[in-house]
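1. pasting the structure only:
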């Protein structure tokens, strides 16, 4: 795990260690998700006879994106079932945050063939989409290869990876799952971005209004939902995937929010 992410996700690290896991810090590069993934792959190929590599996102080489998508597809299946029970039909719009893109793909996959259902992914715009400090890969990226997959990446003119930025550790990745790139290219899914500041405001607002502390990742989707809803007709059925809980992010939020 990237050393910077271990600091940002201290609660999760403690929980993993409490349950018996060994968590190794990666200090190379930006000490975030990209570098942790690179080190995990290096260790895997070096010790392939005794090591099994497991990835939690829909990024990386085949068959990992497909495997993770299938495991996460329960999100979309449960959404369809619950929508039928609650509304008697499908949702009109699905919204989810996108870093590597696993929670969004889990939600979207069930509905890809339902052309009347809008699929909306929300990326991290960091300090702003034109600031150079963001993780909006699908919005500003170019096609390249990272971690064994061709997808949209944040890279310079020489193909070198640009350091991403997001207040959310889970969105702080310079690539994205290749299936998201495909959905973007064929026009099946829409992708937008939200800044750190907007995500923090949504984090605070939802906590106070709903009594739910959302993850900072999810807060990006919630912030975009506030922009989206005024553009929709009355009665539009929207499902937002609350992909994580925010107790792991409270330490980060206290540095930026006054409550």
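-> Now that the structure is in, tell me what you want to look at. In this text, all values refer to a predicted model and were calculated from it rather than measured experimentally.
2. C-alpha only now, for contacts and for neighbours.
-> OK.
3. Would you state the strands of the stretch 51-200 of the chain in chain order?
-> For the stretch 51-200 of the chain, the strands defined by DSSP state E, counting those that start in this stretch cover 93-97, 118-126, 142-146, 149-153, 189-195.
4. Let me have the ones you listed in a markdown table, extended by mean neighbour count.
-> As requested, the strands of the stretch 51-200 of the chain are exported to a markdown table (neighbours: other C-alpha atoms under 10 Å):
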| stretch | mean neighbour count |
| --- | --- |
| strand 93-97 | 26 |
| strand 118-126 | 27 |
| strand 142-146 | 17 |
| strand 149-153 | 23 |
| strand 189-195 | 21 |
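5. TSV please, covering those and showing distance to residue 214.
-> Shown next, in TSV, are the strands of the stretch 51-200 of the chain (distance: least, C-alpha to C-alpha, whole Å):
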stretch	distance to residue 214
strand 93-97	12
strand 118-126	15
strand 142-146	30
strand 149-153	27
strand 189-195	15
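6. And these: which comes nearest residue 235?
-> Evaluated over those, closeness to residue 235 peaks at strand 93-97, with 11.5 Å, by C-alpha to C-alpha.
7. Which residues outside that closest one are in contact with it?
-> With C-alpha atoms under 8 Å, 6 or more residues apart in numbering as the test, strand 93-97 has contacts from 103-104, 107-108, 117-123, 217-218, 220-221, 225, 236-243.
8. returning to that earlier point: out of the strands of the stretch 51-200 of the chain, flag the one nearest residue 5.
-> Residue 5 lies closest to strand 118-126 among the strands of the stretch 51-200 of the chain, at 15.9 Å (C-alpha to C-alpha).
9. quick one on the thing from earlier: residue 54 is nearest to which of the strands of the stretch 51-200 of the chain?
-> Evaluated over the strands of the stretch 51-200 of the chain, closeness to residue 54 peaks at strand 149-153, with 15.5 Å, by C-alpha to C-alpha.
10. what packs against that closest one?
-> Contacts defined by 3 or more C-alpha pairs under 8 Å, 6 or more residues apart in numbering; DSSP states H and E place strand 149-153 against helix 137-140, strand 142-146, helix 178-185.
11. The ones you listed: which one's closest to residue 207?
-> Across the helices and strands packed on strand 149-153, closest to residue 207 is helix 137-140 (C-alpha to C-alpha), at 28.0 Å.
12. if we can go back for a sec, just name the most buried of the helices and strands packed on strand 149-153.
-> helix 137-140 (a mean of 23; mean count of other C-alpha atoms under 10 Å).
13. this is the other structure I want to compare:
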């Protein structure tokens, strides 16, 4: 049973308070309205629900477990740290949770092709996987910088049959990939569907992706009770656009005693272009079809951003995250590149789990928080992905012997 918050948020126009909505060219208004109407219909369809349950259990490998990080907990000498193991979800990250559902929706609507952007490549891999499973064409747009940085995921997408298109303008990272994908989609609205990779974009995507990702917190509530006979005191996830964070927060939002932390990439410093800490340093603005908090340059345009994690270097954030922070329901944590690298190695060497660099931000903040809390307190970290895609980059740029 969904909680009252999830039932009532967003409103019918896709607003979370003043954030969200749909600010798109006229050519896209009908396609997005069609997607919204199809989703509202299909989410109540018993056949869709059964199809999704089957895929999640027999293909994705859900439910993913919760693991007690005993050695990491002992290292921090504070609160108990648990991990929601989305790295064990098929394809190695949480992204398949919404990609399988979005492709089922695409097939229901009669589309033959899916289009999307990707940053670290996990959404691209997941969508290419779902497209292969359901027999659809797949077109993925990815920043040229990220293509070089996340080469293993690019190779996986191509093997899975996706067409990978480099975004070569601007900073050549995630924002530019979104620009490129939208531009391509406008020319294919009759034959393709845009499958946004996070809780961003015009309505209904922030709501729809949250709903599909909420399977993580639904599972986690029951699983955590098995471990501790109570719910966690703190839930932590990294935030770029924010899909993994909204997924793990969703069914805990109404549990007011639980602290929810979204961890932003502080990168290399506080100056524009050195970080991607949108909620901490941004202001209200419209980008990519939705109103939220965004980082702006002196001209009011989207600012250049940086993070060691390619999936979280985005100059805006999901509108629901902006809303939850504004009403005081969530808190923002910060993690530098250096802290993320330390956590990457610590989790690998203490627990035998190599995390994605994005997920390492959440682990790093959890380590800091654990040290400030008594040992009877608990922390649940959403380990949103595994680090196979990052190992070459890390070893080349942050070799152990130099740390």
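-> Great, that's in hand. A quick note: this is a predicted structure, and the numbers were derived from the prediction, not measured.
14. Dump the helices and strands packed on strand 149-153 of structure 1 to TSV, plus distance to residue 25 of structure 1.
-> Listed next are those as TSV, based on distance: least, C-alpha to C-alpha, whole Å:
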stretch	distance to residue 25 of structure 1
helix 137-140	25
strand 142-146	21
helix 178-185	27
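15. For residue 71 of structure 1, find the nearest of the ones you listed.
-> Among those, the nearest to residue 71 of structure 1 by C-alpha to C-alpha is helix 178-185 (14.9 Å).
16. corresponding residues in structure 2 for the closest one?
-> Alignment note (TM-score structural alignment): helix 178-185 of structure 1 is matched to residues 319-326 of structure 2.
17. quick one: the matching stretch to structure 1 mean distance?
-> Stretch 319-326 of structure 2: mean distance to aligned residues in structure 1 after superposition is 0.3 Å, counting by mean C-alpha distance after the TM-score superposition for structure 1.
18. At the geometric centre of structure 2, which residue sits there?
-> By C-alpha atoms, centre = their mean, the mean C-alpha position of structure 2 lies nearest to residue 243, the distance being 3.3 Å.
19. That one -> structure 1?
-> Under TM-score structural alignment, residue 243 of structure 2 pairs with residue 102 in structure 1.
20. Over to residue 260 of structure 2?
-> In structure 1, residue 260 of structure 2 lands on residue 119 (TM-score structural alignment).
21. sorry, back to before: can you select the buried ones from the contacts of strand 93-97 of structure 1 in PyMOL?
-> Buried members of those, defined by 16 or more other C-alpha atoms under 10 Å, are picked up in PyMOL with:
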select buried, resi 103+104+107+108+117+118+119+120+121+122+123+217+218+220+221+225+237+238+239+240+241+242+243
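22. Helices - which of the contacts of strand 93-97 of structure 1 land there?
-> Residues of the contacts of strand 93-97 of structure 1 located in helices (DSSP state H): 103-104, 107-108, 217-218, 220-221, 225.
23. Tabulate those in a markdown table, adding columns for distance to residue 133 of structure 1.
-> Formatted as a markdown table, those follow (distance: C-alpha to C-alpha, whole Å):
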| residue | distance to residue 133 of structure 1 |
| --- | --- |
| 103 | 23 |
| 104 | 23 |
| 107 | 28 |
| 108 | 28 |
| 217 | 17 |
| 218 | 19 |
| 220 | 16 |
| 221 | 19 |
| 225 | 23 |
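24. now, which of those residues sits nearest residue 129 of structure 1?
-> Taking those together and measuring to residue 129 of structure 1 by C-alpha to C-alpha, the closest member is residue 220, at 13.7 Å.
25. which residue sits closest to the aligned residue in structure 2 for that closest one, ignoring its sequence neighbours?
-> Correspondence of residue 220 of structure 1 to structure 2, assessed by TM-score structural alignment: residue 361. Of all residues not flanking residue 361 of structure 2 in the chain, residue 340 sits nearest, at 4.9 Å (C-alpha to C-alpha, 6 or more residues apart in numbering).
26. so who does that neighbour touch?
-> So residue 340 of structure 2 contacts 357, 360-361, 363-364 (C-alpha under 8 Å, 6+ apart).
27. do the same with residue 321 of structure 2
-> When contacts are counted by C-alpha under 8 Å, 6+ apart, residue 321 of structure 2 touches 242, 246, 330.
28. Do I have it right that the match of residue 260 of structure 2 meets residue 108?
-> Yes - using C-alpha atoms under 8 Å, residue 119 of structure 1 is in contact with residue 108, at 6.5 Å.
29. Now do the residue nearest to residue 361 of structure 2 against residue 84 of structure 2, distance only.
-> 18 Å (C-alpha to C-alpha, to the nearest Å).
30. same thing with residue 152 of structure 2?
-> Taking C-alpha to C-alpha, one finds residue 152 of structure 2 at 24 Å from residue 84 of structure 2.
31. Going by how many neighbours each has, rank these two and give me the top one.
-> Counted by other C-alpha atoms under 10 Å, residue 152 of structure 2 and residue 84 do not tie: residue 84 has more neighbours, with 23 against 16.
32. Please pull up the equivalent of the more buried one in structure 1.
-> Counting by TM-score structural alignment, residue 84 of structure 2 lines up with no residue in structure 1.
33. hang on, residue 84 of structure 2 in a helix?
-> No - per DSSP: H, G, I helix; E, B strand; the rest coil, residue 84 of structure 2 lies outside any helix segment and is strand.
34. on that earlier part again, which one, of the strands of the stretch 51-200 of structure 1, ends up nearest to residue 33 of structure 1?
-> With C-alpha to C-alpha as the yardstick, what comes closest out of the strands of the stretch 51-200 of structure 1 is strand 142-146 (12.6 Å).
35. what's the matching range in structure 2 for that closest one?
-> Counting by TM-score structural alignment, strand 142-146 of structure 1 sits on residues 283-287 of structure 2.
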